[in-house]
Structure formats: structure tokens, C-alpha cells
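1. Give the three-dimensional model of this entry:
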Amino acid sequence: MKEIDVKLEDYQYLLPQGKIAAYPLKERDSAKLLVYKNGEISHDTFKHLGSFLDKNYSLFFNNTKVLPARMHFRKDTGAIIEVFLLHPEQPTRIVQEAMLVKNDAVWACTIGNLKRWKDGQVLSRQLVVDGKEVELHVQIVNRDKRWVKFSWNQTDSASGDLNFVDVVEAAGNTPLPPYLNRAAEDIDETEYQTVYGKKEGAVAAPTAGLHFTDNMLETFKTEGRLLDELTLHVGAGTFQPVKVNNIKEHEMHCEQIVVYKYNIENLLQSKKILAVGTTSMRTMESIYWYGVQLIKGEAEEQNLFIKKLYPYLYDDAELPSRKESLQAVLDYMEVNLLEEITGETEILIMPGYDFKICDALITNFHLPESTLILLIAAFIGEDWRKVYDIALKEDYRFLSYGDGSLLIRH
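-> You can find the predicted model right below:
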């Protein structure tokens, strides 16, 4: 295994509360854009992103869509219980299938006011979904694991035909990040989604993509750029604070990804690869390591799973090229007649990581002492400090609703 010695204390910076963008800008693409290339920094507006990208760049987006994952239920005593969806457990752990489940489902959740919610106690809410009256019931089925059973039925029909996603969209609120320090408002229902979000299942937005408009995407297509979409369902773990100084001991969050055959084909034909957001980057780098597993005979049957420290097991001389690894994934899918593979990644990208797929990154500005700052430091080295110092000095807006950056390594 590679010798990696990364200390959290080395990735601290002072972020004043006033630098955190509490609300989105009126126009998505009017955000400021910091451009880092070859160690040099310049400033522009996000709508001019294309002028900094030569025609060899292919853009890869994360098309996950944010669920209104935060729900509230009132007990007879008046106490409010908050249920926050994390990931599905039954009858399926595959997010896209779980969205279509009818009648009942079990999800792992975080639960606010847990002590006031007794085992066996059913909490209920009346909803209106597509003009139909619906009763939604929740019950704890595993307190230790925080598993909650959701069941629903139409009051005017013996057999309901509503999917879980229909019910959640009627019952839930937008799961804004805790650092915004405000409740969700109507504006967040649309602004905390990318314009290209399609696959319901995230509980946090892939925020780098929030700056894109339909007009920008159409312009890129007109210019002949390759645009592609893959899927990583962003989990609440993305906000999980790092509590250990030795980063390798951090319990990295696991997120579900969906890799499509056309993704692999497009990656193979791309000369330069631009990840729109850290989630797209984590997905593509994970695809590379899945190819390594296939080549080395370490992949379980049709099971894409990348452990957090797997990339550090091998010296670079032992590893296949980008093309070889991607071709191994494509060959595997063709032999097994697969159009997509669903898997999970807990990949931890930190200084010392050698990027295999991504040549450039679009991202917002992240919290100090977070796994995302470690990813940025891995990508551009110690220059991350220069980037953040200048962003603070130039009054950039930070975090989810903040401004963007384009980081080009070479």
C-alpha cells in the first residue's frame, strides 16, 4: 500500500459566516467563476465557462435529482418527529428501483426527537397526491439501524397505485445543507436542483451543476462538445464532519452510482475529461478502479464496490492505463449483455491520490477540514490554499449556493 500521511489540521482555513451564500443568485450562470490553470488564477462569470475550454474537452455531469428527503410528523402530544431519508433498505437497496416501490418501503434515516418516538408507535399524515387523498404512515422497525417503514394508501381506493417518490414529493421538504442555517423555502424546490437532474435519489445537490442553464448546455452542444450524464446519488454523508486527524481513519460515506455502457464508450473516445462536480469526479475515478478490479480478478460478480482506500493498494507501475481499465469495463458489460451497472463507492480522494480519469474539474468552494477540501488538494496540490485565499479576498460566495471554480491541472 502507498504510504499516505494526511493530517486534517493541514486543511483548515477561516471561513466567515458572511462568506456563505444563504440564497441562490437570480440567474444561475451569473455566478462568479475562478479559473485556475497552470498555477495561474483569473476571474470571470460562469456563463463564459466555454471560453476557457478547448474543443477537446468532454463534459460529464451527474444527473441525480434531489429528493425532498426531510419529513415531519406530529405526535398526539404535539411533539414533532423529523425523519430524514438516507438510503433504501427494503424491498431493494437500488435507489432507482426504490423510487418506484408501491404500498410500503423501509429506509435508513436520521431521526430527530428519536427518544420521543417509541417502538411500535405509528405516526401518520394526510396528504394530497395528484388530487387523491393519501394516508402516509411511518414506524420504526430497527431502532439501532434507524430503519423506518413507510406505508401509504389512498383513502378512496382499496389498492393504491402511487410510487414511493410520489408520496415523498408530497410529504417532504428540500434537504438544505445544515450550514445554510435556515429552513427550506419555495425557491429551493427548483433552485436546489440542476436543470438536467433526472434520476431521483439524492439527498444533497451536486452543487457545481447548479450554475448551468439550458442555454449554456445548448451552446455547448452547438459547438460540438461531447456532453454526457452519469449518476451518483449524493448522500447526507457528504456533510459528515471529519472527526479524526488521521484521514485514513475517517469513516467515509458510501454512495450509490449507476454506470451506463454509453458512459464508458464516451470516456474512451474523449481526449480530455472535465468532471462537473466532485460527485461526477468520484464516479469516474471509481469506474477506473472497477476496471482495475476486473483486470486483477478482484471484482465480485456484477458488484461494483470501491472501498475507501482501494486506490492506495497499488504502486502506479502495477496499474493499467485509463484506456485499458475502461476497455475492461466495456468488455465485461458487452460479454454479460449489460447496459448499466449499479454499485457503490466510498472512494476517499486525498493528497497522494493519482487521478486516472479526470483532467479538469468544475466545483464550488468547500468547507475547511472536509473530505472535499482534501479532494481539491489532491487535484491541484498546495495551490488549493492560494485558490481559497484569493477567493476569500475577492469576495466569492462559498458552499452550495455559492460561486464556482474551474480547476485545470495541465
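2. going forward, measure contacts and count neighbours with C-alpha atoms only.
-> Noted.
3. tell me, what residue is most central in this structure?
-> The structure's the chain has its C-alpha centroid closest to residue 234; by CA atoms, centre = their mean the separation is 2.9 Å.
4. where's that residue relative to residue 261, distance?
-> Residue 234 sits 21 Å away from residue 261, going by CA to CA, to the nearest Å.
5. Equivalent analysis for residue 148, please.
-> Note on residue 148: its distance to residue 261, by CA to CA, is 34 Å.
6. Comparing these two, which residue is more hemmed in?
-> Counting neighbours by other CA atoms under 10 Å for residue 148 and for residue 261 shows that residue 148 has the greater number, 24 against 18.
7. What helix or strand is that one located in?
-> With secondary structure defined by DSSP states H and E, residue 148 is part of strand 147-154.
8. now that strand, how far from the centre of its chain.
-> 26 Å (CA atoms, centre = their mean, to the nearest Å).
9. ok, then the element right after it?
-> Once strand 147-154 ends, the next helix or strand along the chain (criterion: DSSP H and E) is helix 164-171.
10. Now show me the structure for the sequence below, then we'll compare the two:
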Amino acid sequence: MKFKLSNFNYKLPKELIANRPVPHRDESRLMVVHRDTGKIEHRIFKDILDYFEEKDLFVLNNTKVFKARLYGYKEKTGARIEVFLLRELNAETRLWDVLVDPARKIRIGNKIYFGEDENLVAEVIDNTTSRGRSIRFLFDGTYEEFRKKLVDLGHMPIPKYLQREADEEDEERYQTIYAKVEGAVAAPVSGLHFSKQLLKRMEIKGVETTEITMHVGLGTFKPVEVEDLSKHKMDSEQVWIYPEAAKKINEALDQNRKVVSIGTTTLRALESSLTTENRIIPFNGWISKFIYPPYTFRLPLKLVTNFHAPMSTILMLKSAFMGHELMMEAYHTAIKENYRFLSYGDAMLIL
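-> Next up, the predicted model:
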């Protein structure tokens, strides 16, 4: 069957979109889906260890979200402008790729002022897309002082659909507890369910972990606007598969131990770093792999993921991973059972 965009539509009730995280990270709900039998179970996330044994391996994405959302004012008019930092292009010249909103107000040559003292200024250098701009920051200070200024003025980039400003709770909860390597503009949300207590229980049980880094970009959530999926292009995202992680994953697979990918970002990164013999190799670079059915996964992994939006690229990956009919059945069950959806929502374990 050739899949089209419309195959991935479903009706998501607004009241099921989680606006806030549950009080305790590991007490979100967990739907367990068995691909071999089609069986669906309803558990709590901290029960996840019931499905794993000593020496099984969890692969975590240790990317750290940075405060990518800034608010400034356009010179002369004073119009409030949101500047969303995507990636640093050149540290020496302080050149960045950004998104601006409202974009129609921002043209090449415009300046945007930030902060009450207005000593951080951005000049628009180029138009990259309808909302995208290249900007150069002008700041009288060292690079370290400049980066500190960005942190001081920045806001946690919680999703727009939440329709609210980020607050202190988001500062903590829109970040995994094992986040280390700064560079993501969106959280690897499957990892948000892990608590310190759960990681300690994993350690006691002998369930192992290893870490990779994939800086989640907005491309993961970029809407698919073509019915023919082969015409959709993913934005590039930066990945590091460390030698130690590659070694641990290969050894676990060789010994028929369970290996579970925490999140679709981790899964895409691993699938993008395989040799022809299906071995994970160390990797440092950019990937833009778009996974949609029909696709044969080359690694026999399990997957932890959240419940994602209709017609999203992540939904398409999950369809390829677990089979389209079973995925749609799981989603319809989740709606019927009032699971919480999207970034702060509940989790799914696919075995």
C-alpha cells in the first residue's frame, strides 16, 4: 500500500492535549503495545521496568534544550517581535539562523532591540524562508558574556499550541533530567517521563543505559504539506553517536538483549548511522532522514514514545515501526481511554 498524508489523519479532541505535565515525571500513563500479538495494556510509566531484565539497554538522547525564544522590539516602530533561535552559524561573527514572528514586519537591514537596557541588538542580514532570517547579533562584550545575555533574556521554547508563556515549572519539566549537551530547540519528550527514582531503580535492577546526542530541531515538527510523502523534505538535525554508545548497542544486539530507543529522535539517529552489515558506527554530523511506511527497520529495537499530532512526521515513523493498523487502533484506544497527548502527555511502549 502506498501511504498518503491523509492516511495519517485522526480527530484529536482538544481536551486531551496536555497543557501541563503530571505532578511526578514517572507517573504519567503508559500504554504498552505488543507488536507480535496486537495486545494493548494500560500501565503507569514507572511500571516500565516490568518489561525489561538485567543487561537490557535503554538508549537515551542527552540533548539539552536552550532558551531559544526571545522577544524584542523593532527599531523606530517599536513593534514586538518574537525571534526564535534555530542554530548558531558563526560564533565569531555571532551569526544565527532564526525564525521571526510576525515575519511580514522584518526585512533585510532592520534592527531588533532586546532587554530593558537595549544593549543587545540584532541586524537582519538575509531572508532564508517565509519566516526564516539570518541575523547578526551586535553586543559589546565577550562571547561568554553574549551567551549569558541570551540565556538571561531567553524563554524556554515550549510548543506554540500551549498558547501560554513559559514559566518556572516549564524551566524544569521541559527538560530531561539527564540533559547534558545544549543545542535543542524542542525537548526529546519521551525522555521527560524518567525520574531520578526510576533511573535508580533501573540501576538496582541492572538495566543499562547509554547516551547519544541528537539536537531536536523544529524540522521534527514541521507540517507535511504534500499528499505525496516522498516529496516532503526534513530539515537537518545534528547528531553524535559516541564510540562507547555504538559499542554497547552492538554488544547488546549481538547477545540478543533488549535494546529500547527512548524517543523517535533516538531511533532516527540510530537508523541513520548503520553500516551495510547493520552495525552502529560512531557518527558526528547532520541527518535529515524521513521515515514513513513502507520502511523496514534494520535494528530490532523497542521504542518509547509519546502520543503525537495528526499528520505529523513522528506519526508516520511510528506507523512504519509498529504497522499502520495497529498504530491507528492504539491511537483510537488512547482517545477512548482519555490518554493525554503531545509534549506533556502520556507515553507508549512499543514491544
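11. re the thing from before, got the angle for the strand holding residue 148 of the first structure vs helix 164-171?
-> Going by axes from the mean of the first three to the mean of the last three CA atoms, to 10 degrees, strand 147-154 of the first structure is angled at 90 degrees with respect to helix 164-171.
12. Which strands and helices lie in contact with strand 147-154 of the first structure?
-> strand 104-112, strand 132-142 (3 or more CA pairs under 8 Å, 6 or more residues apart in numbering; DSSP states H and E).
13. deepest of those strands, which one?
-> Each of these was assessed for mean neighbour count using mean count of other CA atoms under 10 Å. The highest is strand 104-112, with a mean of 20.
14. Residues in contact with that strand: which ones?
-> Outside of strand 104-112 of the first structure, the residues that reach it under the criterion CA atoms under 8 Å, 6 or more residues apart in numbering are 81-91, 98, 145-152, 164.
15. which residues in the stretch 201-350 of the second structure form helices?
-> Counting by DSSP state H, counting those that start in this stretch, the stretch 201-350 of the second structure forms helices over residues 243-254, 264-271, 313-322, 324-336, given from the N-terminal end onward.
16. mind checking which of the ones you listed is nearest residue 60 of the second structure?
-> Proximity of those to residue 60 of the second structure was assessed by CA to CA; the nearest stretch is helix 264-271, lying at 7.0 Å.
17. still on that earlier bit, out of the helices and strands packed on strand 147-154 of the first structure, which is closest to residue 267 of the first structure?
-> strand 104-112 (33.6 Å).
18. relative orientation of the closest one and strand 132-142 in degrees?
-> Strand 104-112 of the first structure runs at 70 degrees relative to strand 132-142, counting by the same axes, to 10 degrees.
19. what packs against the helix or strand just after strand 104-112 of the first structure?
-> Beyond strand 104-112 of the first structure on the C-terminal side, the first helix or strand identified by DSSP H and E is strand 123-129. Packed against strand 123-129 of the first structure, as judged by 3+ CA pairs under 8 Å, 6+ apart, are the following elements: strand 70-74, strand 132-142, helix 164-171.
20. how far apart are the last one and its match in the second structure?
-> What that stands for is helix 164-171 of the first structure. With the two structures superposed, helix 164-171 of the first structure lies on average 2.5 Å from its match in the second structure, counting by mean CA distance after the TM-score superposition for the first structure.
21. Skip ahead from that helix and say which helix or strand is next.
-> helix 186-191.
22. Could you tell me where that next one falls in the second structure?
-> Residues 168-173 of the second structure are matched to helix 186-191 of the first structure when aligned by TM-score structural alignment.
23. once aligned to the first structure, how far is that stretch on average?
-> After superposition onto the first structure, stretch 168-173 of the second structure sits on average 1.2 Å from its aligned residues (mean CA distance after the TM-score superposition for the first structure).
24. Which positions within that stretch qualify as buried?
-> Neighbour-count burial for stretch 168-173 of the second structure flags 170-171, 173 (criterion: 16 or more other CA atoms under 10 Å).
25. export these to JSON lines and tack on distance to residue 36 of the second structure?
-> As requested, these are exported to JSON lines (distance: CA to CA, whole Å):
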{"residue": "170", "distance to residue 36 of the second structure": "38"}
{"residue": "171", "distance to residue 36 of the second structure": "39"}
{"residue": "173", "distance to residue 36 of the second structure": "34"}
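26. Residue 199 of the second structure: which of those is nearest?
-> Top of the list for closeness to residue 199 of the second structure, among these and by CA to CA, is residue 173 at 16.3 Å.
27. from memory the closest one sits against residue 192, does it?
-> Yes - judged on CA atoms under 8 Å, residue 173 of the second structure makes contact with residue 192 at a distance of 7.1 Å.
28. circling back: narrow the contacts of strand 104-112 of the first structure to just the buried residues.
-> 81-90, 98, 146-152, 164.
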